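Engineer: model the structure of this input:
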Amino acid sequence: MQFVLLIYQGTTPLPGTDRWNALPEEEQRRVYAEYGQLNKAPGVTPGLPLGLPKDAKTVRATNGSAQVSDGPYVDERGAVGGYFLLEADDLTAAVKLASRIPAARLGGAIEVRPVAQYW
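Structural biologist: Below you'll find the model as predicted:
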């Protein structure tokens, strides 16, 4: 089965921010190493690196005209910070891998969603 693991950053410190810089260097290295291990885990296809939510644009269409606003669709704490595509035997295996994502322990959350076929 395929799953998309959506990483919601929440209050997770992001590189280049004051909260990240306040983390001990050892913890910063640990976070990078954990993401590196996840990227190489069996069944994982890493998602493309996403920019910061503050740099996003949200687009809605009204009567064929694009309405563009600055920022993510939701507030920054609720914005998607990244994702993985995972081929796993079942939901239990997907949840197990999701629990290893650093954001899950650093103030964020991981949404595990099965991939579905609609067409």
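Engineer: C-alpha only now, for contacts and for neighbours.
Structural biologist: OK.
Engineer: stretch 51-63: how far from the chain's middle?
Structural biologist: Chain-centre distance of stretch 51-63: 17 Å, with C-alpha atoms, centre = their mean, to the nearest Å.
Engineer: please generate a structure for the following sequence too, so the two can be compared:
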Amino acid sequence: MRYLLTLHMNPTLWATLTDDQKNGVFEGHGTFIKLVTESGEMVETKALAEPSDTKTVRVKGGAKQVQDGAFIESEAFFCGYYVVDVETEERAVELAAMIPDAQYTAVEVRKIVHEG
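Structural biologist: Model (predicted):
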């Protein structure tokens, strides 16, 4: 079963971390990627740009509307994800807890129900 493990960033929280804590998060991702790659559970991972580099597109009355910024205006924002292929939901949760961001914010675990 494939699961999406989503990461969310809160810039205010991030600003409170020490340089050692920030470096621990960066290094922790390298360790996590190595672990899930070697176990054969890694499908893909992506880090995403900040909301200021985002466009939100809607179509109303047949006209395209483009807005600078994220769909949801919030201090915290969706900043990246991992897709893992694991035997059980429990394993997906176990992996989510290993992501270094989980020490400071939530990591969402969501089952993938359709792939195109």
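Engineer: any idea what residue 79 of structure 1 aligns with in structure 2?
Structural biologist: In structure 2, the residue paired with residue 79 of structure 1 is residue 77, using TM-score structural alignment.
Engineer: do residue 31 of structure 1 as well
Structural biologist: With TM-score structural alignment as the criterion, residue 31 of structure 1 pairs with residue 25.
Engineer: got it, and residue 95 of structure 1?
Structural biologist: That one, residue 95 of structure 1, aligns with residue 93 by TM-score structural alignment.
Engineer: which helix or strand lies directly C-terminal to the host helix or strand of its match?
Structural biologist: Mapping residue 93 of structure 2 onto the secondary structure by DSSP states H and E places it in helix 89-98. For helix 89-98 of structure 2, the succeeding helix or strand toward the C-terminus, using DSSP H and E, is strand 107-111.
Engineer: against structure 1, where does that next one fall?
Structural biologist: Against structure 1, strand 107-111 of structure 2 falls on residues 110-114 (TM-score structural alignment).
Engineer: and the gap between the equivalent of residue 44 of structure 1 over in structure 2 and residue 29 of structure 2?
Structural biologist: Aligned counterpart of residue 44 of structure 1 in structure 2: residue 42 (TM-score structural alignment). Taking C-alpha to C-alpha, to the nearest Å as the measure, residue 42 of structure 2 falls 13 Å from residue 29 of structure 2.
Engineer: what do you get for residue 66 of structure 2?
Structural biologist: Distance of residue 66 of structure 2 to residue 29 of structure 2, given as C-alpha to C-alpha: 33 Å.
Engineer: which of those two has more residues huddled nearby?
Structural biologist: residue 29 (16 against 11; other C-alpha atoms under 10 Å).
Engineer: quickly find the element holding the more buried one.
Structural biologist: Under the criterion of DSSP H and E, residue 29 of structure 2 resides in helix 19-38.
Engineer: relative to helix 89-98, how tilted is that helix?
Structural biologist: Angle, helix 19-38 of structure 2 to helix 89-98, by axes from the mean of the first three to the mean of the last three C-alpha atoms, to 10 degrees: 150 degrees.
Engineer: other residues contacting stretch 8-22 of structure 2?
Structural biologist: Residues outside stretch 8-22 of structure 2 that contact it (C-alpha atoms under 8 Å, 6 or more residues apart in numbering): 75-80, 104-107.
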